[in-house]
Every structure is written in C-alpha cells, then in structure tokens.
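Trainee: got a sequence here, can you build the structure:
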Amino acid sequence: MEAFVTSEVKDNLGIITFFHPAGNSFPGVQLQKLVDTLNELDQNSAVSVIVLQSEGNSFCAGASFDELVAIDNLVDGKQFFSGFANVINAMRKCSKLIIAKVQGKAVGGGVGIISAADYAIGTEKADIKLSELTIGIGPFVIEPAVSRKIGATAMAELTLDASNWKSAQWAFEKGLYAQLVPLEALNETTETFATQLASYNPEALAQMKKVLWQNTDNWSTLLYERAEISGTLVLSDFTKNALAKFKK
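Mentor: As a prediction, this is how the structure comes out:
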C-alpha cells in the first residue's frame, strides 16, 4: 500500500489512521498531513475525542530515514526535525483529548507521538526505543513530551540505552501507556474507552485538556530550538558516517 493519513468521524469520535510501508515512518509531507488532519478535527464541532492509530504491525518507526540521510545543510536539517515538533505542538494545542491506540513497536518520533497523546492504550507487542544516540543525534525535539509522560529518570534510561528495546510492560509501568491489553482486545478496549469519554460534557473535556497541558506554552519555541540542535548534529562527521554504515 501507498502511504496515507486519513480521518473519519464516527459517533463523536474523530479517528485518524496513518500508514507508511517503511514501518509507518513519517516523511515530512506526511507529518504535515497529520498536523493538518489534527487541526481539521480540532475545528469539527461534531468531534469530542480523537483516536490516533496506524495500520500494520508497527505503530511508528519515527522520521523518514531516506529524508534524514539526504540532509546536507542546517536549514533543511532544522526543517526536517521540526516535523515532529509541529505534530507534538498540534496535539498539545488541540482542544480535543487524543487517545493513542498502539498495536506495535514505536521508535524515536513514534514514542514522541504516544507521549503527546492524552491517553495511550498499548498491547504487549508495543515495545519502544529511542535510538537517536546511536547515529550521533538525540531525541531532543520529543524529549519534553516523553519526560512529561514518564519522568526524567525513565527518559534518561530510555535515551542512554539507545541500542536496546524497552518492553511494553516497562513503558506501561513508567506511565507511557495507561492500559496494556492483549492485541486481540485492543480494538474493543479502545472503542469502549473512547466512546465513554466522548459521552462526557464536551466543554468539560476541553477544559480538562487545558489543565493537562498547563505550563507547556514555551514548547512553541522550545521544540524548534531543539530541532536546530538536531539539525546541526546531523551534519556532523560522526552522524554522516553512522548513517552511511546503517544504510549499507
């Protein structure tokens, strides 16, 4: 299948589904499509709650590797890493509560998306990894979202153990997932929870969203400052050599 980001409205639920054949990784164009879709559902008065999900076995492999290896200047580098900054800020600013439905593994920016959701339901297959240090950069853009969700100590453990996966159980215990269910129960569990949440007073939900995200207004500048750090590091000899080895 070709890559896509789609949305549908069903019984006060706005359901966003994304897919990319490379492990549900995100090229820049598709990241922007996700931002636009989030903004559209935010403005839709028929939507009370948003469910974010992906097709396939993996939830999200992060940013596009092909675009990453093609970066050769700071402007392009900052723009590339700003892609997930745009998504996280769109999720943060969205007036609707967002539920992440996580069926499989997540890497890098995928972990950032889960962290930026207001509630995440994972399966026992939904392991996570932040592998950025292995190629000479770091998860700078997504760090505020991940640290906010699992705490600074767990964020450090996840980031510094960059070569290894953390189990879904570990992520659940650290607070990334609010629920951990068998894969076969994911659809029903998510639908039941989302439908119940959407039945509540929309004004109360919108106010709760503001409360949950208080003290994050500085992310409108912070995440792009972090994108510039990554954009600078990706031009380093260390990263270029690491990417060349990985590509081979």
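
Trainee: all contacts plus neighbour counts: C-alpha atoms, from now on.
Mentor: OK.

Trainee: by contact count, what packs against the host helix or strand of residue 221?
Mentor: According to DSSP states H and E, residue 221 maps onto helix 219-233. Other helices and strands packing on helix 219-233, by 3 or more CA pairs under 8 Å, 6 or more residues apart in numbering; DSSP states H and E, are helix 74-93.

Trainee: which helices and strands sit right next to the helix it packs on?
Mentor: When contacts are defined as 3+ CA pairs under 8 Å, 6+ apart, helix 74-93 sits against helix 28-42, helix 109-116, helix 219-233.

Trainee: single out the most deeply packed of those.
Mentor: helix 109-116 (a mean of 26; mean count of other CA atoms under 10 Å).

Trainee: what helices and strands are in contact with that one?
Mentor: Against helix 109-116 (3+ CA pairs under 8 Å, 6+ apart) you get helix 74-93, helix 143-150.

Trainee: now that helix against helix 74-93, angle please.
Mentor: Orientation note: helix 109-116 sits at an angle of 30 degrees relative to helix 74-93 (axes from the mean of the first three to the mean of the last three CA atoms, to 10 degrees).

Trainee: how far does helix 109-116 sit from its chain's centre?
Mentor: What separates the centre of helix 109-116 from the centre of its chain is 3 Å, taken as CA atoms, centre = their mean, to the nearest Å.

Trainee: tell me which helix or strand comes right after it.
Mentor: Taking DSSP H and E, what comes next after helix 109-116 is strand 119-123.

Trainee: now do that next one: everything it contacts.
Mentor: Contacts of strand 119-123 from elsewhere in the structure, counted by CA atoms under 8 Å, 6 or more residues apart in numbering, are 98-104, 114, 168, 176-183, 186, 190.

Trainee: now do the helix or strand just after that strand: which elements does it pack against?
Mentor: Once the chain leaves strand 119-123, the next helix or strand it forms, by DSSP H and E, is strand 128-129. If you count contacts as 3+ CA pairs under 8 Å, 6+ apart, strand 128-129 packs onto strand 106-107.

Trainee: to compare against the first, here's the next sequence to fold:
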Amino acid sequence: MTHTLTLNAHGHVRELVFTNPPNNHATVALLRDIADTLLSLDDDTDCRSIVLASDGKPFCAGADLVQAEGGGVGGSGDDPVREFYNEALRLYQSKKPVVAAVQGAAVGAGLGLAVFADFRIAAPEARFVANFTQLAFHPGFGLSTTLPRLLGAQKASLMLLTARRIKGEEALDWGLVDQLVPQDQLRNTALRLAAEIAEGGPLGVMATRRTLRRGLYEDVQATLDLEHAEQWLLRPTEDHAEGILAVAERRPGRFKAR
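Mentor: As a prediction, the model looks like this:
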C-alpha cells in the first residue's frame, strides 16, 4: 500500500487527508479506505462535518491508466474497474456534509471525488478535467449524472465531450467550486466552512442533506452500471490504447474509430 490517510479533529470537524505519491492516483484501496473512514464517521456523534483534502501538488490525478496491472486502479479480480466503482458508490452512502479542498488538478476519477463532496473550495491553481474522451473512453465515477446535477446539462456536456481543462476562475464562474482562495488559505477556508456547517443542529443538518441528496445514491448506482458497460466495450479498442499512449506522450490522439 503506497497511500496514506490521516484524520485530524478540529472541534466538531474532521479533516481527512489522503496521499498517494506522486500524483495522488485513485485506486480501489484508496477509495475503500476513504469510504471506510467516511462511513465510520457516521457513527462518531462528535463529528458533524468533514473536510476532504490531499497533500501534494494535484488533488487527485484520477486512475493511472498508463499502468496496465489491475486496469491501473489496483483491482484484484477479473473486473478491476467494477471493483473501483463499487468503492466509489460507497462514498455516496455517507451521511455527513463534506467540503473538498482542491489545491491542484482533479482529473477523471479525481474530478468525480471532488464532485462527490457537498462543497468545493479551490485554489487558483486547481484544474478540473473530465479527460475521458481524450482517452477514447466513456466517463465514469458517476460523472454522467453528478456533473449535470451540479453544473446543468450544457456545461457538463461541454466538459465531458471536449475534455477541456477548467481553471480555477472559470470553475468559480460555472459553480463548479464554491469559493476560490489563495493556496496558503485553502485548507483553513475549507475548515471554516465545515465549522460553519457544524454549528447547526447535527440531526437537522443530516436530515436536510438527506433531502437535498434524495435519490442521488440510486442515480449514481444506475449510472455507474451504464458507464461501466460502455467502458467495458471501449477498453479493447485500438482508439482507447492510442488515447492512453497519447496522454502519456502529451500529444493529440490519432484515432481511427476502431
């Protein structure tokens, strides 16, 4: 295991910090540990809100698709991507509000992890990228549902179909992030927002969140099934192999629609 998780207490706020050097790639094990921690905090009556953050330059550079073993996600079975999405779905079972502190790139699954949170505080250096079509692939992590829910269908379609990098200022304008602050103020700003949430009655806060996110778990579950099926069909294509190579070599893909 190369990743680490650290849990810090700040009054009624819990700060969950993950690292997986050098790019904070998402793996089955990392998502499992994050989900396990979030679900355990549901039983911690002293915890009323959570900050999700990472150490390092990127927030999360997504799954490492360049690495072939385990599909780049560290799975152990015949279908590592399904394992990956099973752990992603568990995040949506957690009951307490989450504020993501995004200091750098949130790419692919990293974008999905940021969008899972109730709020996002970002630094100007943050970049939000749904790079799936650049890989000749289908979006995953439930983003086909969660991104339109957050941004509206039009802006979500723009992100998903173009693989465009959305920088901090534009992300703020779009409503992809809730506040943009200098890098050295990022973590404290996220903690302040979480503390503001924690000032409310915890039962009322959780009940309100449950209503606001009504049906989200079921929608993400159904979307992950569809995304996984589409990705399964695209995985063996020449274009997907070329997309992975092109991204690794930092050049446009030379696709042939096969």
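
Trainee: quantitatively, what TM-score do the chains reach?
Mentor: The TM-score (TM-score structural alignment, normalised by the length of the first structure) is 0.88; 244 aligned residues with a CA RMSD of 2.4 Å.

Trainee: any idea which of the helices and strands packed on helix 74-93 of the first structure gets closest to residue 162 of the first structure?
Mentor: helix 109-116 (13.1 Å; CA to CA).

Trainee: what sits up against that closest one?
Mentor: For helix 109-116 of the first structure, using CA under 8 Å, 6+ apart, the contacting residues are 59-63, 84, 87-88, 91-92, 100, 102, 120, 128-130, 139, 142-143, 145-146, 148-149, 176.

Trainee: next: stretch 154-162 of the first structure.
Mentor: Here stretch 154-162 of the first structure makes contact (CA under 8 Å, 6+ apart) with 129-134, 138-139, 143, 146-147, 166, 174.

Trainee: residue contacts, residue 68 of the first structure?
Mentor: Counting by CA under 8 Å, 6+ apart, residue 68 of the first structure touches residue 80.

Trainee: about what we covered before: and the contacts of stretch 154-162 of the first structure as CSV, adding neighbour count and distance to residue 50 of the first structure?
Mentor: Shown next, in CSV, are the contacts of stretch 154-162 of the first structure (neighbours: other CA atoms under 10 Å; distance: CA to CA, whole Å):
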residue, neighbour count, distance to residue 50 of the first structure
129, 22, 25
130, 27, 26
131, 21, 29
132, 20, 29
133, 15, 32
134, 17, 34
138, 22, 29
139, 22, 26
143, 22, 23
146, 22, 20
147, 17, 23
166, 18, 27
174, 16, 23
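
Trainee: okay, these in JSON lines with distance to residue 248 of the first structure next?
Mentor: JSON lines is the format used below for the contacts of stretch 154-162 of the first structure (distance: CA to CA, whole Å):
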{"residue": "129", "distance to residue 248 of the first structure": "21"}
{"residue": "130", "distance to residue 248 of the first structure": "21"}
{"residue": "131", "distance to residue 248 of the first structure": "18"}
{"residue": "132", "distance to residue 248 of the first structure": "18"}
{"residue": "133", "distance to residue 248 of the first structure": "19"}
{"residue": "134", "distance to residue 248 of the first structure": "15"}
{"residue": "138", "distance to residue 248 of the first structure": "22"}
{"residue": "139", "distance to residue 248 of the first structure": "23"}
{"residue": "143", "distance to residue 248 of the first structure": "29"}
{"residue": "146", "distance to residue 248 of the first structure": "31"}
{"residue": "147", "distance to residue 248 of the first structure": "33"}
{"residue": "166", "distance to residue 248 of the first structure": "26"}
{"residue": "174", "distance to residue 248 of the first structure": "35"}
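
Trainee: now for those: which two are most distant?
Mentor: Most distant of these, by CA to CA, are 134 and 174, 23.0 Å apart.

Trainee: so which of the contacts of strand 119-123 of the first structure are in helices?
Mentor: Using DSSP state H, the members of the contacts of strand 119-123 of the first structure that fall in helices are 114, 168, 186, 190.

Trainee: from the residues you listed, which two are the most distant?
Mentor: Every pair of those checked by CA to CA; the farthest is 168 and 190, at 16.7 Å.

Trainee: picking up where we left off before, now the helices and strands packed on helix 74-93 of the first structure as a markdown table including distance to residue 154 of the first structure?
Mentor: A markdown table is the format used below for those (distance: least, CA to CA, whole Å):
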| stretch | distance to residue 154 of the first structure |
| --- | --- |
| helix 28-42 | 27 |
| helix 109-116 | 13 |
| helix 219-233 | 20 |
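
Trainee: give the buried residues for stretch 88-98 of the second structure.
Mentor: 88-92, 94-98 (16 or more other CA atoms under 10 Å).
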